[in-house]
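Colleague: Next come a sequence and a model predicted from it.
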Amino acid sequence: MNVIYPSDYFDNSKVDEMFKAEYYSAQESGLSCLLLSTQHVSNGKYKFSKGFELDAPVIWRGWMLKSDEYKSLSDAVTQNGGNMLVSLEDYLSSHHITGWYKSCEKYTPETIFLKENDDFDKVTNQLKWPAYFVKDHVKSLTTSRGSIAINAEEIRDIIESIKKFRGDIEGGVNLRKVEDIIKTSERRYFSVQNNVYSSDNIVPDVVVEIAQHISSPFFSIDMAENASGELRLIEIGDGQVSDTKEWEVDKFIQIFLNMH
């Protein structure tokens, strides 16, 4: 397995601080680790710290990439003799909620997909949900304001805040019905080539069931309990851009070693 990490912006021989612990753990475990020069990428160029190990798939472990950014990275990897484990199509199928919602509808809160300029007063009058969780195709608002709205005006405010803090709305606006979720119960699972892993070696049957609906070879599954004790799917994410959450870094790296 070849794993690409982003470099420090000012020193492309060092890994970006955010990924330091994982990078060193991956290196020590014997995985082929490469640094991608962050400064070069900002100028539209792709410079890797070394060549790829042939006949071993390539994954990215870094920040979230938009569709065109992922395509550019994937093309650069191919031009340098590598082969991405996750295709652009598979990346978007788990990174964007529109890629997984329909196949996982029964496991996750009800969601409607809208455009930024839709009439939210009309929509809320029709839905009449007690509260709305507002996000784009990828992320919600992570500031102290949070992403929960109770009316159209608050929905518009959250959309403006997402644009302010993240630059734009990616894909479109999603309104998710707020369920009585116990936030502290949230757990992240990773699926790698049809095997599902957890931080504590316990994988509930429903998580395995959900994983069978997703075509990507590497993705994350976030689950949480509701007030009735039922496990609900919070979201699917691309595994390459999902942080490790409650996982110990060495345990996370182990899932790639299992592929050998």
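Modeller: Structure's in. What do you need?

Colleague: all contacts plus neighbour counts: C-alpha atoms, from now on.
Modeller: Noted.

Colleague: can I assume V138 sits in a strand?
Modeller: No - assessed with DSSP: H, G, I helix; E, B strand; the rest coil, V138 is coil; it does not lie in a strand.

Colleague: dropping in the other structure now:
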Amino acid sequence: MILLVPANPLRPRRPDDHFAAEAEAAHAIGLEVALVDHDALARGDALRAVAAVPGGDRALYRGWMLNSVQYDSFAAALSARDVILRTSAEQYQQAHELPGWYQALATVTPTSSWTIGSDRAAFDQACAELGTGSAVLRDYTKSMKHYWQEAAFIPDLTDAAAAWQVASRFLELRAEDFTGGIVLRCFEHFTTAEIRTWWIDGTCAMVGAHPDTPTDLPPVDVDLTEIAPLVAALDLPFVTVDLAQRADGRWRVIEMGDGQVSDRPATIDPRTLITALLAGVR
């Protein structure tokens, strides 16, 4: 088994600083670590990106976010070297893009509608499908929640002009990173900070803080009873599920992501993550 991590762009024989602790943890438990060139992956040169990866083994990836096309090229380039990623390109897209996981988790996540592309008429239709009330806007993979008032929150879905103004600002900020289409999610009031749960082969392996709020540790009594069988039914090898508690006490899914490209908060020891991940795939 090989752990693949991005190379440091300035010192390409070393892991990227952001993933160095996880690479060190992998070395400590006897896992081989190989470096990939993330910049080459991002510009579409997957063969160059994996040139330093030894052939003939299974692989786990922990690195920067890739879109689904980039990941597909990544997997194909590795396959040409007889290296098989634990997560297939199809599984990556299902976890990484909201339309891939929404139906399976619809009962535990805010009601959503989405477009294909960024057409205004399709956006208006998506707003109409949700009806009235407030919504949070994103694309298939990411929101701009740090620009909450101008590019994320829609106070009134029936105010078409104001809603499109928020969407237009979102599209401007996402620019070439815009993925898939515009997603609208009914606004729900949460009483806790988000937490990040880590799932390996459908089983929750860790519950921790969200990377945006690493010191807001989760309560000890997070109830996953409603959520766990739905995540397990997706049959995905390694995902994260971000949760927050609603005013009525129910834990709600804010986001699912592929675990390979989900950030680890500083309050989770890298050895804990790597040990859990390796135990789950051996």
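Modeller: Happy to help now that I have it. None of these values were measured; they are calculated from a predicted model.

Colleague: In the first structure, what sits opposite D119 of the second structure in the alignment?
Modeller: Under the alignment (TM-score structural alignment), D119 of the second structure maps onto N117 of the first structure.

Colleague: So that match versus H213 of the first structure, what's the distance?
Modeller: 32 Å (CA to CA, to the nearest Å).

Colleague: More neighbours: those two, which one.
Modeller: The residue with more neighbours, out of N117 of the first structure and H213, is H213; 12 against 9, by other CA atoms under 10 Å.

Colleague: and the more buried one, what is it in contact with?
Modeller: W100, S103, C104 (CA atoms under 8 Å, 6 or more residues apart in numbering).

Colleague: Weed out the non-buried ones from those.
Modeller: With neighbours counted using 16 or more other CA atoms under 10 Å, the contacts of H213 of the first structure contain these buried positions: W100, C104.

Colleague: got the contacts of H213 of the first structure as CSV, with distance to E179 of the first structure columns?
Modeller: Below are the contacts of H213 of the first structure laid out as CSV (distance: CA to CA, whole Å):
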residue, distance to E179 of the first structure
W100, 19
S103, 19
C104, 16
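
Colleague: Pick the one among the contacts of H213 of the first structure closest to K139 of the first structure.
Modeller: W100 (14.4 Å; CA to CA).

Colleague: sec struct for Q125 of the second structure, please.
Modeller: Once three-state DSSP is applied, Q125 of the second structure turns out helix.

Colleague: Look at it and say how many residues are nearby.
Modeller: Neighbours of Q125 of the second structure (other CA under 10 Å): 14.

Colleague: The aligned residue in the first structure for C204 of the second structure: what's it in contact with?
Modeller: Alignment note (TM-score structural alignment): C204 of the second structure maps to V196 of the first structure. Contact partners of V196 of the first structure, counting by CA under 8 Å, 6+ apart, are Y189, F190, V203, V207, V208, A211.

Colleague: Tell me if the fifth one really is in a helix.
Modeller: What that stands for is V208 of the first structure. Yes - using three-state DSSP, the assignment for V208 of the first structure is a helix.

Colleague: For S103 of the first structure, see how far away it is.
Modeller: Relative to S103 of the first structure, and taking CA to CA, V208 of the first structure is found at 14 Å.

Colleague: Test my guess that A167 of the second structure contacts A151.
Modeller: Yes - in terms of CA atoms under 8 Å, A167 of the second structure counts as a neighbour of A151; the distance is 6.4 Å.

Colleague: Now list whatever residues contact both of the two.
Modeller: Joint contacts of A167 of the second structure and A151 (CA under 8 Å, 6+ apart) are L137.

Colleague: Could you check the lengthiest helix in the first structure and say which residues are buried?
Modeller: Longest helix in the first structure, counting residues (DSSP state H): helix 152-166. For helix 152-166 of the first structure, burial by neighbour count (16+ other CA under 10 Å) applies to A152, E154, I155, R156, I158, I159, E160, S161, I162.

Colleague: got it, and stretch 121-132 of the first structure?
Modeller: The neighbour-count check on stretch 121-132 of the first structure (16+ other CA under 10 Å) flags T124, A131, Y132 as buried.

Colleague: The second one maps to what in the second structure?
Modeller: Aligning on TM-score structural alignment places A131 of the first structure opposite S134 in the second structure.

Colleague: hang on, isn't that match packed against C186?
Modeller: Yes - if you go by CA under 8 Å, S134 of the second structure and C186 touch, sitting 6.2 Å apart.

Colleague: which residues in the first structure form helices?
Modeller: So, for the first structure - with DSSP H - the helices run 20-28, 38-42, 67-79, 88-95, 97-100, 120-127, 152-166, 205-211, 249-257.

Colleague: Could you measure from the counterpart of S216 of the first structure in the second structure over to I154 of the second structure?
Modeller: By TM-score structural alignment, S216 of the first structure lines up with L236 in the second structure. Counting by CA to CA, the separation of L236 of the second structure from I154 of the second structure is 32 Å.

Colleague: more neighbours, these two?
Modeller: Per other CA under 10 Å, whichever of L236 of the second structure and I154 has more neighbours is I154, with 27 against 22.

Colleague: Surely I116 of the second structure and G181 touch.
Modeller: Yes - with contact defined as CA under 8 Å, I116 of the second structure reaches G181; the gap is 4.5 Å.

Colleague: Which one of the two is surrounded by more residues?
Modeller: Set side by side, I116 of the second structure and G181 show more neighbours around G181, with 20 against 14, by other CA under 10 Å.

Colleague: check contacts around that one.
Modeller: By CA under 8 Å, 6+ apart, the neighbours of G181 of the second structure are W114, T115, I116, G117, S118, D139, Y140.
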